[in-house]
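Novice: Attaching a predicted model along with its sequence, questions to come.
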Amino acid sequence: MTLGGAVAGPGPGATHHERRGTVTWLCYGLLGFFSYFINSLGPILSFLRADLDLSYTVTSLHSSAFAIGMIVAGVSANLLATALGRRAVVWLGGAGMSIGTLVLVVGRHPAVTVTGALLMGCLGSLLAVMVSAVLADEHGPRRAAMLMEANVVASACGMVAPILVGAVAAVGLGWQSAVVAPIALFGLALARFRSQPFPVPVQSLGHGAGSPGERLPGPYWAFWTVLLLTVAVEFATLFWAAAFLEDVAGLSRSAAAAAVSLFLGGMLVGRFAGSRFMLAGRRGGSLLLVSLVTATVAYALYWWSPGVPLTLIGLTVMGVGTANLYPLTLSLAIEAAGGRTDLAATRASLAAGVAIVASSIVLGRLADLFGISAAYGIVAVLLGGAIVAALFALRLAASAAAPVMAASTTP
């Protein structure tokens, strides 16, 4: 990519791979595993709210606990990777996600289920942080396309989650049974690939491995702000869509849970198209802005539509628009970080955690006070802020890249 900052070149001795090898496919699968559980959380909370007779505010504590865990991961992942190595952190994250999910679905008291969500966020998010960093270092200048392709796989796995939760509940197997298969698959992956080596971090080779005084540049933090706002949009929609469709659109609980897959299906389509767009060598900044506008228009249809069909169409198209916001912004942020891959990915997880905590608490409280329909108005504010922040970040990154480009062309 050329828009949004200078391309971060490989560190000394770093090797970037053009092909998708074992590491790449393993990362794709692990990100899909993470995505399945994070996208099943909204539908699961809809059933938990009914089973345990929870208010919107108490229900929101689960997504907030998950997000607090993401914040912990965002502070600690870089340090853990330095101390233990990427491979150990990856498998620790997957095991933690599995254990936390089991605690969430078998718990019969909010204190237990919230603890499960906290474990999912705290340990499970380590997996997502490390996968992003590994893919970025594995593929170097092609990181944007590969991160978006990884998120195509994640979207496909995430789309299955609400369908499966709704389906097993509808046929009487119990919504809790939807977590069994992915945990078993993770166990098989751990047994088969636990010794698989991962690429050495670029900063370990040329930038100093995340020293305590190391700072990320201004353009990175501009994209970090965009990431904060867009993640808040995605998860405010994802975690509360089932409740919105049940309480406002009038769908049954199982139908509302399954209908969340429309948002995720839109994300799958959007990410597949976006990955092809980036593999063709197009500009990531342009796609980011188009995606934000698409998400805003679709959100208006989803929120204000008087009928169920248009509401569902709006939700689907919103998924298309939202699809590439996270992988694109993450790639632009890592590019702006100048090779500090682990540190950049870790701080990005921090942004995601803060976004989910804030959006979950605010939206849940507003839903109790004014109803879920009125509470959803916060998404309009977030989208407007994201557009403004993206324009600023792209301009700042382009200004920072200009001296580098000029120096590289000077005889």
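Specialist: Here it is on my side, so go on.
Novice: can we go C-alpha only for contacts and neighbour counts from here?
Specialist: Fine.
Novice: Contacts only, for the residue nearest to the spatial centre of the chain.
Specialist: Taking Cα atoms, centre = their mean as the criterion, residue 326 is the residue nearest the geometric centre of the chain, at 6.2 Å. By Cα atoms under 8 Å, 6 or more residues apart in numbering, residue 326 lies in contact with 227, 230, 231.
Novice: cool, residue 347 as well?
Specialist: Contacts of residue 347 (Cα under 8 Å, 6+ apart): 74, 75.
Novice: on that earlier part again, show the buried residues in the contacts of residue 326.
Specialist: Those of these that meet the buried threshold are 227, 230, 231, by 16 or more other Cα atoms under 10 Å.
Novice: Make JSON lines from those and add secondary structure to it.
Specialist: JSON lines is the format used below for the buried ones among the contacts of residue 326 (DSSP: H, G, I helix; E, B strand; the rest coil):
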{"residue": "227", "secondary structure": "helix"}
{"residue": "230", "secondary structure": "helix"}
{"residue": "231", "secondary structure": "helix"}
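Novice: For burial, what's the neighbour tally of residue 259?
Specialist: Here the number of neighbours of residue 259 (other Cα atoms under 10 Å) works out to 24.
Novice: Can you give me every residue that contacts it?
Specialist: With Cα under 8 Å, 6+ apart, residue 259 has these contacts: 162, 163, 242, 312.
Novice: same thing with residue 380?
Specialist: 296, 299.
Novice: distance of it from residue 298?
Specialist: As judged by Cα to Cα, to the nearest Å, residue 380 and residue 298 stand 11 Å apart.
Novice: any idea how far the closest residue to residue 393 other than its chain neighbours is from residue 333?
Specialist: Nearest non-adjacent residue to residue 393, counting by Cα to Cα, 6 or more residues apart in numbering: residue 222, 4.9 Å away. Per Cα to Cα, residue 222 is found 8 Å from residue 333.
Novice: got a list of what residue 260 touches?
Specialist: Shown in contact with residue 260 (Cα under 8 Å, 6+ apart): 43, 162, 163, 238, 241, 242.
Novice: which helices and strands does the helix or strand harbouring the second one pack with?
Specialist: Read that as residue 162. In this assignment (DSSP states H and E), residue 162 forms part of helix 143-170. With contacts taken as 3 or more Cα pairs under 8 Å, 6 or more residues apart in numbering; DSSP states H and E, helix 143-170 sits against helix 22-51, helix 110-139, helix 253-279, helix 325-336.
Novice: Okay, one more to line up with it:
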Amino acid sequence: MSAIAPVRMVRDRATWLIYLQLGVFATYLYGLSAALPLLRLDQGTSQAVAGLHGTAMAAGGIVTGLVLSWLTARIGRRAAGWTGVAGMGAGTLMVAAAPTVLPVTLLGYLVAGGMSSITLYSGMAALDDHHGPAGPAAISEANAVCVFVGIGVPFVVSVAAQSAFGWRAALLVTPVLAVLLALTMGRVRIPEPGAGAGAAAAEEGRTRFGWRFYLAGAVLFCCVAMEFCFNLWAAKLFSDQTGLPAAVAATAVAAFTAGMAAGRLTGAWLALRTDPTVLFLGALLVTAAGWAIFWLSTDPLFSYAGLAVSGVGVALHFPMALSRVLAASGGRRDRASAMASIFTGLAVGIGPFLLGALADGFGTQRAFLMVPALIGLAVGGLLITAVGRPRAGAVEPA
């Protein structure tokens, strides 16, 4: 990978506040995801009906994308971030309070999913704006915090499920941490857009995003769809390929998540020292290599290794793709973050569903060929946008 002059990143209280808010985000995301099979058993529903909870989360993110730019302009990034944190707590409490009432749990997933996107994307815009050239590294570090916190959450759900309190007690982690964070860091200021960004935002009614922005959004779509295909379907292919029972195959996701944790930790360091385009391409190629090992393997150890390698590559996809979306916005980071929420919500809703449909028709292994197809599309989009890429902060003509 080609090196660049190292960029220095200063982590101040605002940076740590956003990191910790995204840690709360991780407890919601991984908590409700891990609780879904237990929720399905309590409700006695089919897997298809239970899957509607994931659809509700994606729908919440799309709705957020439609209003996020307006919301941050009205109340500011600091208030928007805390609004999202409070909403995540409210959504998880709804699920914990009425786990057998399907309309309530669907609404809880919808509220938590939408509100979490407010915190996630307003925080990403603030980090990118606040840290300038080190923005991609800050975004990567923030996502590393999410993964490291998220690794432990399923174990908390498992322990709670085997205790007298039940699995619902684990969902209380999100609102409790939200309250503690508000009490300890509630007065920390989060940087608002500067004067130049404000002027760009004032022009957005007359200036549309150009094709580079939407192509960067398409790359983000491919990356998120790919990640969730691994998250939701890797265990099934692992079981099919190795012959291990589903209960054991579920640990395959842990190998993928561990790879993501390692990738995001090292990715933040590399982002300060490596050309972003080269780093992104390298991450996509690492994912392709890991996918090939996993897809061809029938041995559990090689399958675990393939998933871990895939996770290392996937770890950088979202931070790097989001950074490119923000860079292509011409300084309109809040509006770009809102659009990113829509791209992501569509990817979460469409990607795993399409792979599942292909699996029904052709088998899980053949359906998993969708992953290298998404990698190829992402590489193509990345190379096209890299040619003659405008300087960060320049408003691209429509």
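Specialist: Happy to help now that I have it. The model shown is predicted, which means the values in this text are computed figures rather than measured ones.
Novice: Mind checking the TM-score on these two?
Specialist: Once the chains are overlaid, their TM-score stands at 0.87 when taken by TM-score structural alignment, normalised by the length of structure 2; 386 aligned residues with a Cα RMSD of 2.8 Å.
Novice: In CSV: the contacts of residue 259 of structure 1, plus neighbour count.
Specialist: Formatted as CSV, those follow (neighbours: other Cα atoms under 10 Å):
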residue, neighbour count
162, 30
163, 23
242, 30
312, 21
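Novice: And the residues you listed, which is closest to residue 143 of structure 1?
Specialist: residue 162 (29.2 Å; Cα to Cα).
Novice: Give the aligned equivalent of that closest one in structure 2.
Specialist: Structural correspondence for residue 162 of structure 1 with respect to structure 2 (TM-score structural alignment): residue 154.
Novice: close enough to count as contact, its match and residue 32?
Specialist: No - the criterion here is Cα atoms under 8 Å, and residue 154 of structure 2 misses it with residue 32 at 9.1 Å.
Novice: and residue 172 of structure 2, what pairs with it in structure 1?
Specialist: So, by TM-score structural alignment, residue 172 of structure 2 is matched to residue 180.
Novice: Please name every helix or strand in contact with the host helix or strand of its match.
Specialist: Assigned by DSSP H and E, residue 180 of structure 1 falls within helix 180-193. Packing partners of helix 180-193 of structure 1 (3+ Cα pairs under 8 Å, 6+ apart): helix 22-51, helix 86-106.
Novice: Which among these is found nearest to residue 268 of structure 1?
Specialist: Of these, nearest to residue 268 of structure 1 by Cα to Cα is helix 22-51, at 11.9 Å.
Novice: After alignment, which residue of structure 2 pairs with residue 102 of structure 1?
Specialist: Using TM-score structural alignment, residue 102 of structure 1 sits opposite residue 93 in structure 2.
Novice: Would you confirm that that match contacts residue 169?
Specialist: No - under the criterion of Cα under 8 Å, residue 93 of structure 2 is not in contact with residue 169, lying 9.8 Å apart.
Novice: Same drill for those two, tell me which one is more crowded.
Specialist: For residue 93 of structure 2 and residue 169, the more surrounded residue by other Cα under 10 Å is residue 93, and the numbers stand at 22 against 18.
Novice: chain center to stretch 275-292 of structure 2, what's the gap?
Specialist: 18 Å (Cα atoms, centre = their mean, to the nearest Å).
Novice: Which part of structure 1 matches it?
Specialist: Taken onto structure 1 by TM-score structural alignment, stretch 275-292 of structure 2 occupies residues 283-300 there.
Novice: List the buried residues of that stretch.
Specialist: Those would be 284-285, 287-289, 291-296, 298-300, for stretch 283-300 of structure 1 by 16+ other Cα under 10 Å.
Novice: Just name the closest of those residues to residue 257 of structure 1, please.
Specialist: residue 299 (18.7 Å).
Novice: which SS class is the closest one?
Specialist: The three-state label given to residue 299 of structure 1 by three-state DSSP is helix.
Novice: surely it meets residue 315?
Specialist: Yes - counting by Cα under 8 Å, residue 299 of structure 1 does reach residue 315; the two are 7.0 Å apart.
Novice: Export the buried residues of stretch 283-300 of structure 1 to CSV and append columns for distance to residue 371 of structure 1.
Specialist: Compiled in CSV, the buried residues of stretch 283-300 of structure 1 are given as follows (distance: Cα to Cα, whole Å):
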residue, distance to residue 371 of structure 1
284, 37
285, 36
287, 34
288, 32
289, 31
291, 28
292, 26
293, 26
294, 26
295, 23
296, 21
298, 21
299, 18
300, 18
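Novice: Excluding chain neighbours, what is closest to the match of residue 162 of structure 1?
Specialist: residue 34 (5.5 Å).
Novice: Residue 395 of structure 1 is nearest to which of the helices and strands packed on helix 143-170 of structure 1?
Specialist: Minimum separation from residue 395 of structure 1 across these (Cα to Cα) falls at helix 325-336, 12.3 Å.
Novice: between the very next helix or strand once past that closest one and helix 325-336, what angle do the directions make?
Specialist: Beyond helix 325-336 of structure 1 on the C-terminal side, the first helix or strand identified by DSSP H and E is helix 341-370. Interaxial angle, helix 341-370 of structure 1 versus helix 325-336 (axes from the mean of the first three to the mean of the last three Cα atoms, to 10 degrees): 150 degrees.
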